[in-house]
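J.: kindly return the folded structure for what I paste below:
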Amino acid sequence: MRHTWRWFGSVDRVSVQDAAQAGALGIVSALHHIPTGEVWPTDEIGRRQAEVRAGGLSWDVVESIPVSESIKTQTGEWRNHIANWQETLRRLSAAGIKTVCYNFMPVLDWTRTDLRWTTRQGAKAMRFDRIDFVAFDVHLLERPGAAEDYDVETLQQARQRFHDMDDNRKLELSRNIGAGLPGSADGYSLPQLREHLRTYDGIDRARLQQNLVDFLTEVTPVAERVGINICAHPDDPPWALLGLPRVLSTAQDYAYMLDQVDSRVNGLTFCTGSLGALAANDLPAMVRQFAPRIHFVHLRNVRREEGRTPCSFYEDEHLEGDTDMVAVIAELLKEEKRRRVAGRSDNEIPMRPDHGQEILDDLTRGAQPGYPAIGRLKGLAELRGIERALSHSVYGLS
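T.: Prediction:
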């Protein structure tokens, strides 16, 4: 696999040179300052490439070209936003970038109740606390009909949790859940979040799933023509939130998407953390099922804290947690070998060590939550070690 590293641009407290020293070969980045729905300017693409090259690496993967809420709901300027998405693909291809990640999560991207939760070793990790989230939904957001989505015991626990929260925790919880895309300055206040939720009135899971297919029907032919692999990131967490449907949470979801728009360039970002939060997802089996259409890989591990779905979970160390990372990497290496034999040009799948616990000097650096320097370096080193061992000739995966 090609080892890459997410970088948020000049605002990132972790530099491109840091990534190179950690062992990364390429950078995963995006133009977060360009408003969602607009075409990415060619000069801004070139400027980001120059910044990455100055640090000694190449810009390998775009994560992400945001898909606007208008596209997801097929309202307002959605057709113009699709045309702009297509044009951005053309400009990225002209700049030599061949992999573009995106997500189709309504309103909220990845959702956590804690951005710097303290582990038993004193590290800081992101966490999703199920009861805190319900307390937010029912008592802080006061979403109409929210209580109907939860069982009686959960509602009682959430009521008590909310009663025990001080004002600082309530504010922190609202900020954490309403945070925007990683690297962006966007975020939702409670009134803004309520307003965005209302735009999905009448949009159920089947409708959102069809809107995804409609989007891909428009952008996939452009991706084919310009030689870009587009890859959908799974829902994080992989279950419905705030009454909003989710359509990329399971093997069945991805099978439907890939069958409906059956082009090799239309694929998935295989995120072991997002998919691993759902106990029913068999990750090594999913790699085997979708191997030819996996265009990008996020390797991270989560620890589920409950034997139920939805559940509380936290971002564990890369080789800990509930995902068998060795088995996942073995399946990915088998797919790379098949691609080499078949003569595919995309036989080296880009991978990045996703998220990471803040450890050692990370604790004072103040980097983007989930994206510390040393925590990711540790994760990348461990993942590279597994890959190097499995790629040894004695195992036959090289």
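J.: only C-alpha atoms from now on, for both contacts and neighbour counts.
T.: Will do.
J.: so where does the closest residue to M325 other than its chain neighbours fall, helix or strand?
T.: Of all residues not flanking M325 in the chain, L319 sits nearest, at 6.3 Å (Cα to Cα, 6 or more residues apart in numbering). Using DSSP states H and E, L319 maps to neither a helix nor a strand.
J.: alongside the first, I'd like the structure of this one:
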Amino acid sequence: MRQTWRWFGPQDQVSIQDVRQAGAEGIVTALHHVPTGAVWTPGEIAARREAISTAADGTDTGMRWDVVESLPVSEDIKKQSGDWRAHIDAYRESLRNLAEAGLETICYNFMPVLDWTRTDLAWTLPGGATCMRFDLADFAMFDIHVLERPGAAEDYDAALQDEAARRHAQASDAQRMALAKNVVFGLPGAAESFTLEDVRDHLAEYAAMSEAQLRANLVDFLSEVVPTCEELGLRMCCHPDDPPVPLLGLPRIMSTEAHYSEVMRAVDSPANGITLCSGSLGARPDNDLPGMMQRLGDRVHFLHLRNVKRETSEIRGSFYEAEHLGGDTDMVALVEAALREEARRKAEGRADWSIPFRPDHGQDILDDLGRRAQPGYPAIGRLKGLAELRGIIAALEPRVTAELA
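T.: Reported below is the predicted structural model:
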């Protein structure tokens, strides 16, 4: 399992030197400053590779760009409206430019409007660490009373409606604004940011779209770009919905094993694959992460290893980002399943037998608390997570290799 680290570019408060000291072997990044729908040019790609591999004094950092996360899919493509065909052409051109630069693994998602959603980006834990959290009552308050989405109240039961109204009445204007900012924070490091009016406009455009139609649009997109990936030797891997439940009246199509299985069958190619994110999928109690790795492992091209602690047993509920070994997902079982899949691939002679993973998210601890890095992406919290995951791998890999020899 290749140990990688997400880096948001030269403006990231966690430097490449920090990443080297953490022990990661490769970098996961993207051209976040390039607007969605535009071509990633060879020059921009080369500049990012140079920023990764060359230190300020001109020496080689020893780090390389391993995984693209993410090459974003425009809202026009998701809705099949506006400039969606031109955006697909641009996407193909970006894929060609990435392949020429030696990149092979491309992570993306197909979530409408918001790429991930939390209500608190720095929730304080009993020991003083902070983490990201999704509070369903706070989200209902935002949806019903701050965003004022038409029909929003119908998506929540009476008790949740009452709690949302109570919280809204007690909140100050500053608290309401802070909640709204957290919810629409969007994709980390992205070029675009949303206002509430932007969100309302996007929601109106999706109002008539069903889950089936959004899935059909994803299949159409993949049918267009996967042949290009096959030609170039690229592997696309779709990130799950985060959280993996319907929000804001929007359809969700990559939230469960059944969702992934359907899309893998619809575009049945090794180039159409999965980013298995244990944190996103783990927010649902009905998702069996080790089992998903066993059953879908042939198409898993990238792993996000993180953990969440669910606060209810409901499919849709509150949760927070736990320590990597401290949440509801059995991380040891998941890593073992990944190691077994790697061993199977290696025995088959697959060139892509080593699955890249990164310690996804992390709690802000120690010096992280004053660093103000990208929310969810602290230096020391992720270093701790990577060390824990590395320990699991070191303990299990010899046994798995011996059993399958």
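J.: counterpart of the residue nearest to M325 of structure 1 in structure 2?
T.: Counting by TM-score structural alignment, L319 of structure 1 corresponds to L325 in structure 2.
J.: just D262 of structure 1 next, same as before
T.: Using TM-score structural alignment, D262 of structure 1 pairs with D268 in structure 2.
J.: that match belongs to a strand?
T.: No - under the criterion used here (DSSP: H, G, I helix; E, B strand; the rest coil), D268 of structure 2 is coil, not part of a strand.
J.: could you look up the SS state of P244 of structure 2?
T.: Of the three states, P244 of structure 2 takes coil under three-state DSSP.
J.: which residue sits closest to the aligned partner of it in structure 1, ignoring its sequence neighbours?
T.: Using TM-score structural alignment, the equivalent of P244 of structure 2 in structure 1 is P238. Nearest residue to P238 of structure 1 in three dimensions, chain neighbours excluded: S249, at 4.6 Å (Cα to Cα, 6+ apart).
J.: count of residues packed around the match of P244 of structure 2?
T.: 23 (other Cα atoms under 10 Å).
J.: and the one 5 residues further on, by the same measure?
T.: In terms of burial, G243 of structure 1 registers 17 neighbours under the definition other Cα under 10 Å.
J.: ok, now G151 of structure 2?
T.: 11.
J.: what sits against the corresponding residue of structure 1 for it?
T.: Aligned by TM-score structural alignment, G151 of structure 2 pairs with G145 of structure 1. With Cα atoms under 8 Å, 6 or more residues apart in numbering as the criterion, no residue contacts G145 of structure 1.
J.: how about Y320 of structure 2?
T.: By Cα under 8 Å, 6+ apart, the neighbours of Y320 of structure 2 are 131-134, 308-311.
J.: go on, D135 of structure 2?
T.: 118-120, 317-319 are the contacts of D135 of structure 2 under Cα under 8 Å, 6+ apart.
J.: let's see it at 10 Å
T.: D135 of structure 2 makes contact with 118-120, 141, 311, 317-320 under the criterion Cα atoms under 10 Å, 6 or more residues apart in numbering.
J.: now swap in M105 of structure 1 and tell me
T.: By Cα under 10 Å, 6+ apart, the contact list for M105 of structure 1 reads 67, 69, 72, 208, 233-238, 240, 244-248.
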